[in-house]
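[1] Here you go, sequence then predicted model.
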Amino acid sequence: MTNTALILIDVQRGFDAAGFWGPRNNPGAEANIKALLDAWRERRLPVVMVHHDSPKPDSPLRPGQEGNDFKPELDGARPDLVFGKKVNSAFLGDVDLDAWLKTRGITSFVLAGIQTNFCCETTARMGGNLGYDVTLALDATYTFDLAGPDGAVLTADELARATATNLHGGGFAAVKSTKDVLAGLR
């Protein structure tokens, strides 16, 4: 497991703005994110923390705003790498994540964070395409209800199930629970 990084995607205070995002799922996500972080730190495994720097003027994730800060669960994290991005994939951020991982001999990573169906799924898909062994800790992610082009709303739980199906069925990533990921570290 020494070549397995934990990549925490957009675990930011701005996602607590329920009035902006709407209903979310998985209220236990932050506790699972913290459990993964604690396990990685305890074993001195590589940790990457990514934050979304939204260019949208009304976004709670704009740089310089409190919402751009990491959530308290990441306090004291001491990550090996921290960087920002303006798009969904962490592979298209302010740092060349692929090069950083390869330089360190990292061939696999576990993903957790926000939002399940956007930044987590996109990063998992790109990681799979780049040849990494990717695991998504599904219960260490969450998302929000979302309306489709026809106005029909899919619940956050439905979107999370769709992400799990896309990643598993497409061979992009293994989808596991935090408990199963932690059991694999032993």
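    Good, I have the coordinates. Nothing here was measured: the structure is a model prediction, and the numbers come from that model.

[2] From now on I want contacts and neighbour counts done on CA atoms only, so please keep to that.
    Fine.

[3] Buried residues, stretch 129-139. List them.
    132-139 (16 or more other Cα atoms under 10 Å).

[4] I'd like those residues as JSON lines, with distance to residue 166 and secondary structure appended.
    Listed next are the buried residues of stretch 129-139 as JSON lines, based on distance: Cα to Cα, whole Å; DSSP: H, G, I helix; E, B strand; the rest coil:
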{"residue": "132", "distance to residue 166": "17", "secondary structure": "coil"}
{"residue": "133", "distance to residue 166": "16", "secondary structure": "strand"}
{"residue": "134", "distance to residue 166": "13", "secondary structure": "strand"}
{"residue": "135", "distance to residue 166": "13", "secondary structure": "strand"}
{"residue": "136", "distance to residue 166": "12", "secondary structure": "strand"}
{"residue": "137", "distance to residue 166": "14", "secondary structure": "strand"}
{"residue": "138", "distance to residue 166": "12", "secondary structure": "strand"}
{"residue": "139", "distance to residue 166": "16", "secondary structure": "strand"}
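
[5] Included below, for side-by-side comparison, is a second structure:
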Amino acid sequence: MEIKENAALVVVDVQQGFEDLGFWGPRNNPDADGNIASLIDTWQATGRPVVFVRHDSAGPDSPLRPGHPGNVFKEYVEQRRGKGAGPELLVTKTVNSAFYGSPDLGEWLGAQGISQIVVAGIQTNMCVETTARMGGNLGYQVVFAVDATYTFDLEGPFGWRRSADELAQASAVSLHGGGFATVVTTGEAVDAAVRPAP
């Protein structure tokens, strides 16, 4: 795998509100936050662009609603904002895809000449997957760092219930098997990003 010199890291919705397990339920992948931090550090150290995405929920009871303490980025993300040598963008959104936010992510990527994005964040099977799928549809080369994401147990129709791990695996299989993205580990993405160009 090659990580291009101007590949953008898109960090989706790493906000304090996702710490409210009473609202969201059981989560998976306790190593996700450390992996997200590692990706940000690598992208900033190599001068690559980083996009921070924040979900401003319209739900009146959502921990991610504007004005609520849960709307802000987790501390480790906030501490890293503005610290990189490369370009940085803040996108706010009210829907799942970071491509339907403000300012327009696609326009910004186009202006920077970026064709490859690496996607990480919360939740694996919701906003992170939706952003990756749409990126693939729009023609970007999408890399999905699955262990730099996490999600929560979820109940759907017919009483069907899936664990967070099952949902994350399903996202990875759908994205990779369906050709929307290349699913990798954080270690693989970091190694490719620091590898000297051939």
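    All right, it came through fine. These numbers come from a predicted model, not from an experiment.

[6] distance from the centroid: which residue in the first structure tops it?
    The centre of the first structure is farthest from one residue, residue 150, which by Cα atoms, centre = their mean lies 27.9 Å away.

[7] Now which residue in the second structure aligns to residue 111 of the first structure?
    Under the alignment (TM-score structural alignment), residue 111 of the first structure pairs with residue 119 in the second structure.

[8] how would you label that match: helix, strand or coil?
    Using DSSP: H, G, I helix; E, B strand; the rest coil, the structure places residue 119 of the second structure in strand.

[9] If I follow the layout properly, it ends up in contact with residue 142?
    Yes - the pair residue 119 of the second structure / residue 142 is scored as a contact, 7.3 Å apart, by Cα atoms under 8 Å.

[10] which neighbours do these two share?
    Residues touching both residue 119 of the second structure and residue 142 by Cα atoms under 8 Å, 6 or more residues apart in numbering: residue 132.

[11] residue ranges of the strands in the first structure, please?
    Ranges of strands within the first structure are 4-9, 47-52, 81-85, 108-114, 133-142, 146-147, 153-154, 174-176, based on DSSP state E.

[12] Of all those, which one is nearest residue 100 of the first structure?
    strand 81-85 (8.9 Å; Cα to Cα).

[13] which residues sit against the closest one?
    For strand 81-85 of the first structure, using Cα under 8 Å, 6+ apart, the contacting residues are 47-53, 92-95.

[14] how does it look with 6 Å?
    48-53, 93-94 (Cα atoms under 6 Å, 6 or more residues apart in numbering).

[15] residues touching residue 168 of the second structure, list them.
    Residue 168 of the second structure touches residue 124, counting by Cα under 6 Å, 6+ apart.

[16] Nearest residue to residue 164 of the first structure in space, please, no chain neighbours.
    residue 175 (6.2 Å; Cα to Cα, 6 or more residues apart in numbering).

[17] these two touch, right, residue 49 of the first structure and residue 10?
    No - if you go by Cα atoms under 6 Å, residue 49 of the first structure and residue 10 don't touch, sitting 7.6 Å apart.

[18] With neighbour numbers in mind, choose between these two.
    Counted by other Cα atoms under 10 Å, residue 49 of the first structure and residue 10 do not tie: residue 10 has more neighbours, with 28 against 23.
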